[in-house]
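>>> have a look at this prediction, sequence included:
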Amino acid sequence: MKIGLSTAILWDYEELDVPKAISHAVDNLGYEAVEIHCEEPFFEGWGSKKAEKTKKNIKDVLSIIDAEVSLHAPYHDMNIAAINNGVSEEVVRQYEECIETARYLDSEIVVVHPGFVSSRKYRREMSFQKMIKNLKKITKSARDAGVKICLENLSSKAKAMCVSISEIKKTLRRVDMDNLKVTLDIAHANTTKEGPVTYAKKLKEHIAHIHVSDNTGDDNHLPIGLGNIDFEATLEKIQPYPGLLMVEGWIPTNEDPYLIYDRRELERIRENLKSVGE
């Protein structure tokens, strides 16, 4: 397990500089990997020709540091289950751009949010089928690029797709492609009745990526220790796990001490779990 950091946590609206965030995460905070959010304002110019300069700057900084990288597909203002055909086509276009960016940056992981039912007037199955159709498109593109699509379990909300373990597994079966995997968001799992330990146990064979943050059952992403999640018990259920642990928990001001603590706590857990699953 390598321990990484979402660069969105380090966002400084005065600088708007992803390469600096990457360098800070690795060189100053000691992380072994980074996750890059492919959307404005986290990725300058995303969705337009202006993004090419940002991509090059990111590749340049990744070439001089020792770190792995994953990408997070855009999800603010986006819905892969959108009924509106124009919106749906734009979502697929931007996700395929994210896949191509992953290939360019030598990343094997693109995290995707499953989407949601846009209105109570829509039958859930109609939105679900649209999500499946679009997931098949992007997962095929990802397969051709040597990339895994890692579907993230969402927090417990009525309109959200792939909150439950059963709907996640149903989605994997319907798409039926080997490179469609699961991003286990531990904090999101903690908003459900089953909880993160059960999610880890029942989804183990599908998990290829993990998001780490804490909460007390609400939809917050806090530093480790500020919630009630047992991370060691959760991570023990998926051993041996060769993938990335991406820290998403943050405090809006003076975040560095919390991020250093998160890394050290995950290093401690990693050491404790070394012999599990061998």
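Perfect, I can see it now.
>>> going forward, measure contacts between C-alpha atoms and count neighbours the same way
OK.
>>> the spatially most central residue of the chain: which element?
Centroid-nearest residue in the chain, with Cα atoms, centre = their mean: V111, separated by 4.3 Å. Using DSSP states H and E, V111 sits within strand 109-112.
>>> if we can go back for a sec, wait, the residue nearest to the centre of the chain touches V69, no?
No: taking contacts as Cα atoms under 8 Å, V111 lies outside contact range of V69: 11.5 Å.
>>> ok, which stretches of the protein are strands?
2-6, 33-37, 68-72, 109-112, 148-152, 180-185, 207-212, 244-247 (DSSP state E).
>>> second structure follows, compare the two:
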Amino acid sequence: MNRIGLSTSSVYPESTAHAFAYAAQVGYDTVEVMVGIDALSQQTAAIQQLSEHHGIPVASVHAPCLLFTQRVWGTEPWGKLERSAEMAHAVGAEVVVVHPPFRWQREYAAGFVDGIAALEESTGIAFAVENMYPWRASQKRGVEMYLPSRDPSDEPFAHATIDLSHAAIAGDDPVAMAERLGPRLCHVHLTDGTLSAKDEHLVPGRGTVGSAAFLKHLARTGFAGEIVVEINTRRCPGPEERAADLAESLEFARQHLRVAAP
């Protein structure tokens, strides 16, 4: 059965250190480090120490390419990806998750496909480009904010990530996207969502995107990549409720992978 990891973003507003503690407490196999505004998440030595202390490997590093992390590790996008690869090497991760460029990053976007391929060749790290979604203020049609495409299956990337919350808000079928990607799909952000205008990152099973069917598809097709729980627990009143949501997500993943496993 696939390893199930926990994204450090899943415990926000608690810290990266808390994420490792939750992962060990609940029983996750790995951790994905979201490099963000938490200073610990930016420090390779600190991540190594947390991994060793809790006995949990780091499966992947999420590059700081969100809107609110535009100044983390500088403002030059290729430099951010190079530093992400350096961290991944140091902590033993094989995957860096990266978003496609924003539409205003035109020079970065123009060379993005070839640049990602060059980085993979020079670093030996898989840069798994993540699916995104249109921005909108209501249920109406949104504005496409990513170049060259919000859907990694539209471009010849060697590696891709499917995020189920992003698929939900975009109205995309994640199983169909996985079929288009084929073996290029190497990473999954397990979560859930609806057709809301918000990127919800619900506990899997609490939305309408079909997270159970998606996991069963992965199991039936022999998906061998990493599955990382990336949910929003900001509204949890305390640590016990947060841990319960994390445990529910982990059990959901194992249950549906096990049911459909050959």
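Good, I have the coordinates. None of these values were measured; they are calculated from a predicted model.
>>> from D77 of structure 1, how far off is the residue nearest to the centre of structure 1?
16 Å (Cα to Cα, to the nearest Å).
>>> ditto for R264 of structure 1
34 Å.
>>> and R174 of structure 1, by the same measure?
25 Å.
>>> and what of R263 of structure 1?
Using Cα to Cα, R263 of structure 1 is found at 31 Å from D77 of structure 1.
>>> quick one, what contacts the residue mapped onto P134 of structure 2 from structure 1?
The alignment partner of P134 of structure 2 in structure 1, by TM-score structural alignment, is S156. By Cα atoms under 8 Å, 6 or more residues apart in numbering, the contact set of S156 of structure 1 is V163, H188, A189, T191, T192.
>>> shouldn't G207 of structure 2 be in contact with S196?
No: in this structure, G207 of structure 2 is not within contact of S196 by Cα under 8 Å, at 10.2 Å.
>>> still on that earlier bit, so R264 and D77 of structure 1 - more neighbours on which side?
R264 (15 against 8; other Cα atoms under 10 Å).
>>> which among the contacts of S156 of structure 1 gets closest to Y199 of structure 1?
Y199 of structure 1 lies nearest to A189 out of the contacts of S156 of structure 1, by Cα to Cα, at 6.8 Å.
>>> now the aligned residue in structure 2 for the closest one. Nearest residue, chain neighbours left out?
Matched by TM-score structural alignment, A189 of structure 1 corresponds to A167 in structure 2. Nearest residue to A167 of structure 2, sequence neighbours excluded (Cα to Cα, 6 or more residues apart in numbering): P174, at 6.2 Å.
>>> neighbours of the one you found, how many?
23.
>>> other residues contacting stretch 215-234 of structure 1?
Outside stretch 215-234 of structure 1, the residues that reach it (Cα under 8 Å, 6+ apart) are 155, 187-188, 190-192, 196-198, 200, 213-214, 248-251, 258-259, 261-262, 265, 269, 273.
>>> can you check stretch 68-85 of structure 1 too?
Stretch 68-85 of structure 1 is contacted by residues 32-39, 87-88, 91-92, 94-95, 98, 102, 105-118, 126-132, 134-135 when judged by Cα under 8 Å, 6+ apart.
>>> just the buried residues of the residues you listed.
32-39, 87-88, 91-92, 94-95, 98, 102, 105-118, 127-128, 130-132, 134-135 (16 or more other Cα atoms under 10 Å).
>>> looking at those, which are in helices?
Of these, the ones assigned to helices by DSSP state H are 87-88, 91-92, 94-95, 98, 102, 127-128, 130-132, 134-135.
>>> could you find the closest non-adjacent residue to M132 of structure 2?
For M132 of structure 2, the spatially nearest residue (Cα to Cα, 6+ apart) is R150, at 4.8 Å.
>>> would you mind finding the match for that neighbour in structure 1?
So R150 of structure 2 corresponds to V163, using TM-score structural alignment.
>>> isn't its match up against K169?
No: the pair V163 of structure 1 / K169 is not scored as a contact, 10.6 Å apart, by Cα under 8 Å.
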